[in-house]
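Novice: Pasting a predicted model and its sequence here:
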Amino acid sequence: MTRLLSLPDDDDTDAGRRRLLKSMAMLGLAAAVNPIRATRAANPWPSRPVRLVVPGSAGSGPDLFARPIADQLGKVLGQSFVIDNKPGATGIIGNDIVAKAAPDGHTLLFTYAATVVINQTLQPKMPYDGLRDLIPVVQVGGGGNFLAVTPDFPARDLKSFVEHVRSRPDAYDYASWGIGSGGHLTMEALKMQTGIRLRHVPYKTVPQILNDMQGGIVRVAFVDTSSSVPLIRAGKLRALAISGTRRGPATPEVRTMTEQGYPFETNSWYGMFAPAGTSAAIVQRLNAEVNRILASPAMRERFLLLNMAMPPVKTPEQFAQTVRDDVSVWGNVIRTNHITVD
């Protein structure tokens, strides 16, 4: 067996000891010179494919952003990022998987705002705590939803809509994609500001809403700012306002609620999260790489195509503050209006 550091022979004790001490010193020097490389070698990340859980179906909003980001992360980090679609239960199923996963950076979450900030108040019996069990890593996009009406509705902007509806309490229904959805709570926030009265009709999906609006079954709705754009451009729907702090890049003519005199400062967003306990080094690396991907021409084109605004770049700490602020805002709307999922 070969000995890398052999003991000195009896006939050359002093020289052997000097060689041994020199060798040991060189090994110590090498470790001291490059401790970062030594640490990475001992704890490589990612060391296997990364599971990226998306609490939505293939082709859904979060899925459309998660896939190109996952593809680029795989190229940069040298391991595949595999999308795992887990729709259902307003995001609770997918979020719970990640909240309970090992915090080693190999299971991550790519989700939308409502699954974290609205569920935190609306779903008191969740099997996890969204603020305690999930670490915000990076925010992706920041936009809003359209308040849309049918072409025959007698309003051309948000002010005339409020005036018309206020003079006809309970005369109109409005649709959203479910109890506790962003569309539902945005209208409830507008009702709190203005005193208007409309009845809520929850649908399962936005495409169902758009279909019924074209058929005249419902005349008012909050809808997403992507799938509704072709109908708006064709004159089959009219967008009166967009919630959030920014106009959609593909529909710059549609003013925000705030610009029209009805303050609303909360954005919808997508975001990446990690299980609590994930190392700060992994979180910071993911944040830097995703923000770099978002700045690429290809991703900017996707944002334009899907009518999603790009907010300022945020650190994990800044994104975490956004999450906390949104939980406070939406929690107040839910509690004030006594909204429940029952």
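Specialist: Arrived safely. Numbering: from 1, shown residues only.

Novice: going forward, measure contacts and count neighbours with C-alpha atoms only.
Specialist: Will do.

Novice: In a helix, R51, correct?
Specialist: No: R51 is assigned strand when assessed by DSSP: H, G, I helix; E, B strand; the rest coil, not a helix.

Novice: Helices along the stretch 101-250 of the chain, start to end?
Specialist: Listed in chain order, the helices of the stretch 101-250 of the chain (DSSP state H, counting those that start in this stretch) span residues 113-117, 119-122, 130-133, 158-166, 182-194, 206-214, 229-233.

Novice: Which among the ones you listed is found nearest to E259?
Specialist: helix 158-166 (9.9 Å; CA to CA).

Novice: Go through the protein and flag its longest strand.
Specialist: strand 134-143 (DSSP state E).

Novice: Who are the packing partners of that one?
Specialist: For strand 134-143, the contact count by 3 or more CA pairs under 8 Å, 6 or more residues apart in numbering; DSSP states H and E identifies strand 268-275, helix 280-294, helix 316-336 as packing neighbours.

Novice: now with 10 Å?
Specialist: helix 61-77, helix 92-99, strand 107-112, helix 113-117, strand 268-275, helix 280-294, helix 316-336 (3 or more CA pairs under 10 Å, 6 or more residues apart in numbering; DSSP states H and E).

Novice: Check the offset of the last one from the chain's centre.
Specialist: Relative to the centre of its chain, helix 316-336 is centred 13 Å away, using CA atoms, centre = their mean, to the nearest Å.

Novice: Ok, the third one next?
Specialist: Distance of strand 107-112 from its chain centroid, counting by CA atoms, centre = their mean, is 8 Å.

Novice: helices and strands around it, which ones?
Specialist: If you count contacts as 3+ CA pairs under 10 Å, 6+ apart, strand 107-112 packs onto strand 50-54, helix 61-77, strand 81-85, helix 92-99, strand 134-143, strand 268-275.

Novice: Below is structure B, check it against A:
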Amino acid sequence: MTRRALCCACLCVAAGTGMAQSTYPSRAILMIVPQTAGGTNDIVGRVVSQKLSEILGSPVAVENRPGAGGNIGTQFAAKSAKDGYTLLMTISSSQAINPALYKNPGFDPVKDFKPVALIGAVPNVLLANADFPAKSMKELIAMAKAKPGQYQYASAGNGTLNHLLGEMLNSMAGIDLQHVPYKGVAPALNDVLGGQLPLVFASLPSSLAHIKSGKLKPLAVSSSKRSPALPDVPALSEVVPGYTGTLWIGLFAPAGVPADVQIKLQDAMAKTLAAKDLRDKLELQGVEMAGPTTPEQFATLLNEDIVRWAQIVKSSGASID
């Protein structure tokens, strides 16, 4: 091949590569949310998908695939085509807790996914039915100690963060609240709203409207300090020293997505998360937005949480086949 022909060939390859990069996305992107509609991840996913769609110039559709504590939707995303058209919007309880909780979750949180963007964190809130006698954490702990095993708390399911937060509270406060698992946070909240159960751990975004309406009574937030969205509600650590447990939310792509597509997604998410209207919407929902975070930093956070929650799961004795 002559030098001129070689140069022409190289230019054609380069042009072809550029065209391949510029065509993504050429069709709708599917954002898998492995939890039920109405929960934190669903709320955040729908806000983010709308802004991401504007920036990419292509539809981003949210699809809820709940079940098995998030494993079903996560498995689906892990096994999807590695082309950038299926993404996973997930939470730390599914991605960092499930590998320790389930004997076979059906995915590897590190090997099967590449972090795209960390969105933020939310505390859970320990909520009481409006008619429940306790008006504070101190009163609840006193009641629970006086009548061990009598009071129940609802969660989004066995092994979810809501469940483990209750087990941590039992252990650290020396009480015995009985756990009642539901299939998602929405039915758990509904039964506490209806008075069937007195207490529930629920994420702030999924419960904020009920708190503001006065239908549910917030006793404490699970973060190490008070939430800006509920400045008058104490952190649980103020009553139970050392107690902390927050939920992070992030976007992942299946491992194996082409590097240029991964970079485009990361750039688009950086612009999405920098948008003031998006940040305002999510902060009003109780999301504490993350600062600029590289995918590598997000990967480090995931690995650290996998180790931390494995220890908590082991000490709680929780296990799901």
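Specialist: On my side now, so go ahead. Nothing here was measured: the structure is a model prediction, and the numbers come from that model.

Novice: After superposing, what score do the chains get?
Specialist: Overlay of the two chains. TM-score (TM-score structural alignment, normalised by the length of structure 2): 0.85; 320 aligned residues with a CA RMSD of 3.1 Å.

Novice: thinking again about what came up before, same list (the helices and strands packed on strand 107-112 of structure 1) but as a markdown table, adding distance to E301 of structure 1 and mean neighbour count.
Specialist: A markdown table is the format used below for those (distance: least, CA to CA, whole Å; neighbours: other CA atoms under 10 Å):
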| stretch | distance to E301 of structure 1 | mean neighbour count |
| --- | --- | --- |
| strand 50-54 | 22 | 24 |
| helix 61-77 | 12 | 18 |
| strand 81-85 | 22 | 20 |
| helix 92-99 | 28 | 23 |
| strand 134-143 | 13 | 25 |
| strand 268-275 | 17 | 24 |
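
Novice: Those: which one's closest to L20 of structure 1?
Specialist: helix 61-77 (39.6 Å).

Novice: Mean per-residue distance, that closest one versus structure 2.
Specialist: Comparison of helix 61-77 of structure 1 with structure 2 after fitting gives an average deviation of 2.8 Å (mean CA distance after the TM-score superposition for structure 1).

Novice: so where in structure 2 does the longest strand of structure 1 end up aligned?
Specialist: Counting by TM-score structural alignment, strand 134-143 of structure 1 pairs with residues 113-122 of structure 2.

Novice: Give me the mean distance between the matching stretch and structure 1.
Specialist: Relative to structure 1, stretch 113-122 of structure 2 is 1.4 Å off (mean CA distance after the TM-score superposition for structure 1).

Novice: Let me know the distance separating the counterpart of R197 of structure 1 in structure 2 from I72 of structure 2.
Specialist: Using TM-score structural alignment as the criterion, R197 of structure 1 maps onto D176 of structure 2. Distance, D176 of structure 2 to I72 of structure 2, using CA to CA, to the nearest Å: 31 Å.

Novice: What of I97 of structure 2?
Specialist: For I97 of structure 2, the distance to I72 of structure 2 - CA to CA - is 15 Å.

Novice: And for V47 of structure 2?
Specialist: With CA to CA as the criterion, V47 of structure 2 and I72 of structure 2 are 23 Å apart.

Novice: do G149 of structure 2 as well
Specialist: For G149 of structure 2 relative to I72 of structure 2 (CA to CA), the value is 33 Å.

Novice: Now check V257 of structure 2 against structure 1: what is it aligned to?
Specialist: So, by TM-score structural alignment, V257 of structure 2 is matched to T278.

Novice: Go ahead and confirm its match touches V98.
Specialist: No: applying CA atoms under 10 Å, one finds T278 of structure 1 not in contact with V98, separated by 11.3 Å.

Novice: which residues are in contact with both of those two?
Specialist: 106, 108, 134 (CA atoms under 10 Å, 6 or more residues apart in numbering).

Novice: Generate a markdown table for these, with distance to G88 of structure 1 as supplementary columns.
Specialist: A markdown table is the format used below for those (distance: CA to CA, whole Å):
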| residue | distance to G88 of structure 1 |
| --- | --- |
| H106 | 22 |
| L108 | 18 |
| L134 | 19 |
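
Novice: Out of the residues you listed, which comes closest to M310 of structure 1?
Specialist: L108 (22.1 Å).

Novice: what residue of structure 2 matches up with the closest one?
Specialist: By TM-score structural alignment, L108 of structure 1 lines up with L87.

Novice: Next, work out how far apart the corresponding residue of structure 1 for K314 of structure 2 and D342 of structure 1 are.
Specialist: Using TM-score structural alignment as the criterion, K314 of structure 2 maps onto R335 of structure 1. Noted for R335 of structure 1: a distance of 14 Å to D342 of structure 1, by CA to CA.
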